[in-house]
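Q: what follows is a predicted protein model with its sequence.
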Amino acid sequence: MLWIIIFLVVAGFLAGLMQSVAGLASLVSYPALLIVGVPPVIANVTNTTALIFSGIGSLISSSKELKGHCKRLSFFIALSLIGSLGGSYLLLHLPSASFEKVVPFFIFGAGILLLPSSRKKRLVSGSELRQERDLQSPLKLIASSICIILVGGYTGYFGAAGGVLFLAILSAITDEEFHIVNAMKNVITFAGNLTATCIFIFKSHIAWHYVIPMGVGLLAGGYVGPVIVRHVNIHLLRTLIAFAAFGLALYLLVEAY
């Protein structure tokens, strides 16, 4: 049992880093729970619950980046929670077999989306004025709101790389630097995970004895991640994570089929 605790703490720390940097915690935390013998759907529910700790760590560490963005961030959170409620409902009512078969495609898609997202910010950073006009466009606002709701639904259902999708959307509708957009993404995913967990507590089974050790690692990793974002080449890091996502997707695809 001791090795399981150590394994989950380490996996949680790595997952917390990946969550707070690129929104890819579930590429580590979800497989880690499968490795220790947790069934797929319960592993997903337990993973969502544990990710709350990563959100707490990121919130504490990102207070500087979040200052002055509460009003706009609250609007984004409200939209994502609408989707998260729907995604959580789907998770609880779809059969386990279908869940196992669809997960590899989610992860593979996340890897694809991660690659262009790192290039996108270079283009976006040189067109801040155009972004500001787009943000004021009613059509753009409606489209981006729908996207946030849909990604919130995906986060409530499974959530692997959901943070990457939020990064892409927020980069398109704001003119903020990456470290600020990343901090906003961390808050939105935290709110979604917290809402989904509240539902799972009453509607599903959570393996709490695995949540605690993984949560310790996630808390530490979530705190360290925003600090790293301020100092490293984030584009290279996210590209490396994308290729890791492809490898994991291929592995889970073989296992499922």
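A: Now that the structure is in, tell me what you want to look at. Numbers count the residues shown, from 1 in each chain.
Q: only C-alpha atoms from now on, for both contacts and neighbour counts.
A: Fine.
Q: distance between the helix or strand harbouring Val187 and the chain's centre?
A: Using DSSP states H and E, Val187 maps to helix 178-203. Distance of helix 178-203 from the chain centroid (Cα atoms, centre = their mean, to the nearest Å) equals 8 Å.
Q: which strands and helices lie in contact with it?
A: Counting contacts by 3 or more Cα pairs under 8 Å, 6 or more residues apart in numbering; DSSP states H and E, helix 178-203 is packed against helix 2-22, helix 40-61, helix 63-66, helix 70-93, helix 138-157, helix 162-173, helix 208-229.
Q: check which residues of that helix are buried.
A: Across helix 178-203, burial judged by 16 or more other Cα atoms under 10 Å covers 178-197, 199-200.
Q: ditto for stretch 50-62
A: Buried-residue list, stretch 50-62, by 16+ other Cα under 10 Å: 50-59, 61-62.
Q: contact partners for Ser29?
A: 11-12, 15, 47, 214 (Cα atoms under 8 Å, 6 or more residues apart in numbering).
Q: and the contacts of stretch 242-252?
A: With Cα under 8 Å, 6+ apart as the test, stretch 242-252 has contacts from 27, 103-105, 107-108, 110-112, 114-115.
Q: mind picking the two most distant members of those residues?
A: The span of these, defined through Cα to Cα, is set by Val103 and Leu115 at 19.2 Å.
Q: what about versus this one:
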Amino acid sequence: MTLLEQLAIVLAGLGAGIATSSIGVASLVSFPVLIALGVPPIAASSSNTVGLVPAGVTGTLGYRRELAGRRRLVWSVVALSGLFAIAGALLLLQLPSDVFESLVPWLILFACLLVGTQPRISAYLKRRKEAATGEAAAGDRTEMTPALAAGTAACGVYGGYFGAGQGVMMVAVLAFGLDLSLAVISALRTLAVFASNVVATVIFLFIAPLQWDVIGLLAVGSIVGGWIGAQIGRHLPAGVFRALVVVAGVVVAVSYWI
């Protein structure tokens, strides 16, 4: 690996760390770089997951104010994300690589679609419920519900299978299920991705193809990027957030097809 390639991976880790704590598209930054440098898709995915764990640590610390006072919700998100990431990680290692590669752009586009349409869908469902019951909507939703638990579990499976876009999907699920600020949702999203990555990492250490030079370089960049991303995530307007996610996702998905 040349010095320029090493620098590219460190910068990819930095960008992915910032993205994971701010807009939740970490692997959309780093995964394509690894593929472009010739890392095989399965090894790139597993190495990318392990290399971005430090970003979860610093990103979660950066959001500690947003997570304060929400212990039950936080632990519910962590437990569901971590537990179901086990199934996703095992699924990744059982499916043929051609199946994995063909799913990548569709999974990314689906994640972007959820984020882009969530405000309109939520508003529509709220109006429909109010029209059906003849009553105003109940108070703010701030705790885990069965529907939110199911969505969080599904995102955990997805995260263990293919990390790219998990943060985007988690934002959509949390936004559908909770009436909380974008900063709090971003904090919970960062924590959920971190939990999934930790569980997947433990499994990958034993049964996945890993490239430790790639992991180390990603970690160097991501540990700084995670903290920076959390500071950005606190102040990122919702409209800007959604636009960035959709544009990034479409560009990466199209690049796969090309």
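A: Now that the structure is in, tell me what you want to look at. Computed from a predicted model, the values in this text were never measured in an experiment.
Q: quick check: longest helix of structure 1.
A: helix 96-125 (DSSP state H).
Q: on the C-terminal side of that helix, identify the next helix or strand.
A: Assigned by DSSP H and E, the successor of helix 96-125 of structure 1 is helix 128-136.
Q: now which residue in structure 1 aligns to Val247 of structure 2?
A: Under the alignment (TM-score structural alignment), Val247 of structure 2 pairs with Phe243 of structure 1.
Q: and Gly162 of structure 1, what does it touch?
A: Contacts of Gly162 of structure 1 (Cα under 8 Å, 6+ apart): 23-24, 110, 151-152, 154-155, 189.
Q: do I have it right that Leu51 of structure 1 meets Gly192?
A: No - the pair Leu51 of structure 1 / Gly192 is not scored as a contact, 10.1 Å apart, by Cα atoms under 8 Å.
Q: still on that earlier bit, can you redo the helices and strands packed on helix 178-203 of structure 1 as TSV with distance to Arg122 of structure 1?
A: Compiled in TSV, these are given as follows (distance: least, Cα to Cα, whole Å):
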stretch	distance to Arg122 of structure 1
helix 2-22	16
helix 40-61	24
helix 63-66	20
helix 70-93	23
helix 138-157	20
helix 162-173	10
helix 208-229	16
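Q: so which of those is nearest Val254 of structure 1?
A: Taking these one by one with Cα to Cα, helix 40-61 is closest: 15.1 Å.
Q: if I look at the counterpart of Gly162 of structure 1 in structure 2, how far off is Thr190 of structure 2?
A: Under the alignment (TM-score structural alignment), Gly162 of structure 1 maps onto Gln166 of structure 2. Plainly put, Gln166 of structure 2 is 10 Å away from Thr190 of structure 2 if you go by Cα to Cα, to the nearest Å.
Q: kindly report the same for Ala79 of structure 2.
A: Counting by Cα to Cα, the gap from Ala79 of structure 2 to Thr190 of structure 2 is 14 Å.
Q: swap in Ile215 of structure 2?
A: Ile215 of structure 2 is 19 Å from Thr190 of structure 2, by Cα to Cα.
Q: how about Gly233 of structure 2?
A: Gly233 of structure 2 is 10 Å from Thr190 of structure 2, by Cα to Cα.
Q: now name the helix or strand holding the residue nearest to Gly116 of structure 2 when sequence neighbours are not counted.
A: Leaving aside its chain neighbours, Gly116 of structure 2 sits nearest to Arg242 (5.9 Å; criterion: Cα to Cα, 6 or more residues apart in numbering). Element membership of Arg242 of structure 2, judged by DSSP H and E, is helix 238-257.
Q: mean deviation of that helix from structure 1?
A: On superposition with structure 1, the mean distance recorded for helix 238-257 of structure 2 (mean Cα distance after the TM-score superposition for structure 1) is 1.8 Å.
Q: with stretch 100-107 of structure 2 instead?
A: Mean for stretch 100-107 of structure 2 is 0.9 Å (mean Cα distance after the TM-score superposition for structure 1).
Q: please report the number of neighbouring residues for Arg70 of structure 2.
A: Number of residues near Arg70 of structure 2 (other Cα atoms under 10 Å) recorded here: 13.
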